[in-house]
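Visitor: Task: produce atomic coordinates for the following.
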Amino acid sequence: MRPQKETNIVSNGSVKRSDDHHENNGIVKYRECRKNHAANIGGYAVDGCREFMASGEEGTSASLKCAACNCHRNFHRREEVINESYYDCSSNSSTRK
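Guide: Okay, the predicted model is just below:
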C-alpha cells in the first residue's frame, strides 16, 4: 500500500490536498440547488433554492445540510470566487500626444 497524501481541511468544509500545484486565492460559495426531485418518475424538477445556507455549526454534520431546501451541500453548484486585486481603470491620467 502506498502512503496516503496529506490533506488539509479548509474552513468551508472542503478538503484540499497539500500537493496541489496551484494556489487557490479565493473562497468557495455554494449557489443554487441542482437536485432533481422528479428523477424517480423520469422528470426534471428543481426546488428553486438559490443559495446554500448551512443548518448547523461549522464542523458538524448539520453544516453540510441546507437550511432552505434540506438537501446536502453537494447538490448545490460550487463556485470558486477568486480574490482579484483592485485596478483603477479610470481615464483621469493626463497623457500628452
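Visitor: When you work out contacts or count neighbours from here on, use the C-alpha atoms and nothing else.
Guide: Will do.
Visitor: Show me which positions of the host helix or strand of residue 27 end up buried.
Guide: In this assignment (DSSP states H and E), residue 27 forms part of strand 26-33. Neighbour counts over strand 26-33 (16 or more other C-alpha atoms under 10 Å) mark 28, 30-33 as buried.
Visitor: Residue 30 against residue 72, yeah?
Guide: No: look at residue 30 against residue 72 with C-alpha atoms under 8 Å: they stay out of range, at 10.9 Å.
Visitor: To check against the first, give me the structure of this:
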Amino acid sequence: MKKTQIVIRKDESSRGSSRAVRYAECQKNHAANIGGYAVDGCREFMASGGEGTGGALTCAACGCHRNFHRRDVESEILQGNASDCKICTCK
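Guide: All right, here's what the predicted structure looks like:
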C-alpha cells in the first residue's frame, strides 16, 4: 500500500507559517458524456511515482490526474519569538 502524498509549502509572505496541502477524494465525473453524474469512489490521492517524475501527478488508485482530487489546505503556525511580532503588543 502506498502512502498519502502530503505537500508542505513554505509561505514566504507570512513569516513563521506553513501550509500542508492534501489531495482527498476524486471528483472526476465519469458519466459526463452521457449527461449523468458518477464518481469512481477513490477516497484519496496516492502518487504512482516518485517526486519529480511524471507519475507523481497520476493517482495509483484511480489513474486520473491529481487535479481531479479535492484539494485540502491546512494551515499551521509555527512557534516564533514574541520579539518578531509586528502586529500586536504581545512582547
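Visitor: Dump the buried residues of strand 26-33 of structure 1 to TSV, plus distance to residue 7 of structure 1.
Guide: Listed next are these as TSV, based on distance: C-alpha to C-alpha, whole Å:
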residue	distance to residue 7 of structure 1
28	17
30	21
31	25
32	28
33	27
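Visitor: out of these, what pair is the most spread apart?
Guide: Comparing all pairs in those by C-alpha to C-alpha, the longest separation belongs to 28 and 33, at 15.0 Å.
Visitor: And residue 21 of structure 1, how close does it get to residue 83 of structure 1?
Guide: According to C-alpha to C-alpha, to the nearest Å, residue 21 of structure 1 stands 18 Å off from residue 83 of structure 1.
Visitor: More neighbours: those two, which one.
Guide: Shown here are residue 21 of structure 1 and residue 83; by other C-alpha atoms under 10 Å, residue 83 has more neighbours (10 against 7).
Visitor: Just tell me what the more buried one corresponds to in structure 2.
Guide: In structure 2, the residue equivalent to residue 83 of structure 1 is residue 76, according to TM-score structural alignment.
Visitor: Tell me the helices and strands packed up against the helix or strand hosting its match.
Guide: Assigned by DSSP H and E, residue 76 of structure 2 belongs to strand 69-77. Other elements packing on strand 69-77 of structure 2 under the criterion 3 or more C-alpha pairs under 8 Å, 6 or more residues apart in numbering; DSSP states H and E are strand 17-26.
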